[in-house]
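# show me the folded form of this:
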Amino acid sequence: MTEEHTIAENLRRVKDRIADAALAAGRRPEDITLVAVSKTKPAEAVAEALAAGQTVFGENRVQEAAAKFPSLRAAHALSLHIIGGLQTNKARDAVRIADVIETLDRPKLADALEVAMAREGRAPKLLVEVNTGAEPQKSGVPRAEADGFIDDCQKRFGNLLAGVMCVPPRAEDPRPHFTWLAGCARRHGLATVSMGMSADFEIAIACGATWVRVGSAIFGAR
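Sure thing, here's the model as predicted:
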C-alpha cells in the first residue's frame, strides 16, 4: 500500500508541475483542474488523496466507482468523473453516481443518458470524447463526425455539454491531437478541454488543456 505521505507528496509535485506548465504557457495555474485517476486503486488510497486536499477523481469503470465512492462521498465533498468508455446499459448507473461523464461518443449513448437523467433526476456534466487517432480499439467519435455530433449534443443537452476529451495514440506525438481538440472546443464555444495524462500533461497544458487526468504519477503504477 502506498503510504499517505507518498500520495500527498506526489500530489504536491504534480500540482507544482501543473502550475509551472501553466505559467510557461502564459496561463493561470488555477484555470487547470487536476483529475486524479484512481482506477484500480482502493478506497483507502482515495481517502489519502482527499486528506491531502485533492477533491476531483476519475474512474474508468462504473462498477468500480459505484463500489468505491458512495462511502467516500458521504464523508467528503468530492467530484467523480467517469473517464472510461461507457456502455449504454451502464448509463443509468453512471448518471446516478457521477458528477461528470467524459466519454459521450455516440447517439445511442446520448439517448441512454438523456433517459437516465430524466429517471434519476440528476444531470451530470458531459464531455464528448473524440478518437483523434482513429484507433479501432478505443472509444470516441471519429474526427470527421465530431463537429456534427457536438452540434447535436449541444442542442440536446444545452449547457450540460461542457467540453471535449481525447486520449491520443501512445506511439505518436500528442501535440497535433491536443491542438486539434483545443481548436474543436473553441469552434463550439466549449470551455472544457480534458486531455493529458501522467506522461504528457505538461504538453497538454501548453496546447490548451483545462482538465488533466493523472493517475500513476499520483497513486503509483497499476
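# only C-alpha atoms from now on, for both contacts and neighbour counts.
Fine.
# which stretches of this protein form strands?
33-37, 56-59, 79-82, 100-104, 125-131, 141-142, 161-165, 192-194, 211-214 (DSSP state E).
# please provide the structure for the following sequence as well, for comparison with the first:
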Amino acid sequence: MTEKCFEERFRDVEENYKVITNRIAEAAVRSGRKPEDVTFLAATKTVPAEVINHAIGCGLRFIGENRVQEFMDKYEKIDWDKGVSGQIIGRLQTNKVKYIIDKVDCIQSVDSVKLAKEISRLAEKIGRKMPVLIEVNIGGEESKGGIEKAALPELLEEIAVLPGIQVNGLMAIPPICAEKSALCN
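Next up, the predicted model:
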C-alpha cells in the first residue's frame, strides 16, 4: 500500500473512530448506561496492521479477527503494548486453537463441545482460563456459523464444567435482510 493510500485510510479511521465513539456514547446515555460500559470492538479482517495500529493510536482497544492465519500474519506487527485486546470472532477449527491460545484474550465463536474441550485443554496447559462467547445462529442461516438456539442449553451445560474456559456470554449476528435494499447492501 502506498504512503498516500495510508494517509487516506488514516484520515478515514480517525473520522470513523470519532463518529462511532460518539454514537456509542449517545446510545449508552439514552439507555441509562455509561459509554465506558460499552465495548467497541473493530473487526480487522483484511485491514493492514499499519491501519490497525493507527486506530489503536486513536484509542481503539479491542480488535477482532475472523481468521487464525490472518491474525497470525499480523500478530507481530500490532501494538499490543498499548493495552489492546485481540479476539477471535470468526469460525474456529479445533486444529487452529493451538496457534492462538496464548495470543488472544477471548474466543467469540465457540459452537461445539469439541471446540470448547480443545480450548479448555490447551488453556489449562498454559495455566490460563480462556474467556469465550457461545456463537448462536439466531436466524438459522446456513451461511453463518453458530449453534441453533434450541441447542444452547445443552451446550452450556456440557461446557460450563470445563476448567480451562469461562463462558462470558453469547455472540450472535442478526439475520441478513430478506429484501434487497440500500440498507442491506
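# what's the TM-score here?
Superposed pair, TM-score by TM-score structural alignment, normalised by the length of structure 2: 0.85. Supporting alignment: 175 aligned residues with a CA RMSD of 2.2 Å.
# re the thing from before, what's the closest of the strands of structure 1 to residue 172 of structure 1?
Residue 172 of structure 1 lies closest, by CA to CA, to one member of those: strand 125-131, at 13.5 Å.
# check the mean deviation of that closest one from structure 2.
Superposed on structure 2, strand 125-131 of structure 1 shows a mean distance to its aligned partners of 0.7 Å (mean CA distance after the TM-score superposition for structure 1).
# what count of nearby residues applies to the equivalent of residue 115 of structure 1 over in structure 2?
Correspondence of residue 115 of structure 1 to structure 2, assessed by TM-score structural alignment: residue 121. Neighbour count for residue 121 of structure 2, taken as other CA atoms under 10 Å: 19.
# got it, and residue 68 of structure 2?
19.
# surely it meets residue 98?
No: the pair residue 68 of structure 2 / residue 98 is not scored as a contact, 10.2 Å apart, by CA atoms under 8 Å.
# any chance of the strands of structure 1 in JSON lines, plus distance to residue 172 of structure 1?
Shown next, in JSON lines, are the strands of structure 1 (distance: least, CA to CA, whole Å):
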{"stretch": "strand 33-37", "distance to residue 172 of structure 1": "22"}
{"stretch": "strand 56-59", "distance to residue 172 of structure 1": "24"}
{"stretch": "strand 79-82", "distance to residue 172 of structure 1": "25"}
{"stretch": "strand 100-104", "distance to residue 172 of structure 1": "21"}
{"stretch": "strand 125-131", "distance to residue 172 of structure 1": "14"}
{"stretch": "strand 141-142", "distance to residue 172 of structure 1": "17"}
{"stretch": "strand 161-165", "distance to residue 172 of structure 1": "17"}
{"stretch": "strand 192-194", "distance to residue 172 of structure 1": "18"}
{"stretch": "strand 211-214", "distance to residue 172 of structure 1": "18"}
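# just send these back as CSV, with mean neighbour count too.
What follows is the strands of structure 1, written out as CSV (neighbours: other CA atoms under 10 Å):
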stretch, mean neighbour count
strand 33-37, 23
strand 56-59, 24
strand 79-82, 22
strand 100-104, 26
strand 125-131, 26
strand 141-142, 21
strand 161-165, 26
strand 192-194, 27
strand 211-214, 23
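# which non-adjacent residue is nearest residue 62 of structure 1?
Of all residues not flanking residue 62 of structure 1 in the chain, residue 94 sits nearest, at 6.0 Å (CA to CA, 6 or more residues apart in numbering).
# ranges for the helices of structure 2?
Applying DSSP state H to structure 2 gives helices spanning 3-30, 49-58, 68-75, 97-100, 113-125, 152-159.
# quick one: closest of those helices to residue 90 of structure 2.
Closest among those, once you apply CA to CA, is helix 68-75, at 8.5 Å.
# how far off centre is that closest one?
14 Å (CA atoms, centre = their mean, to the nearest Å).
# what does that helix correspond to over in structure 1?
Using TM-score structural alignment, helix 68-75 of structure 2 pairs with 62-69 in structure 1.
# map residue 134 of structure 2 across to structure 1 for me.
Residue 134 of structure 2 maps onto residue 128 in structure 1, by TM-score structural alignment.
# residues in contact with that match?
102, 103, 104, 105, 140, 141, 150, 161, 163, 164, 165 (CA atoms under 8 Å, 6 or more residues apart in numbering).
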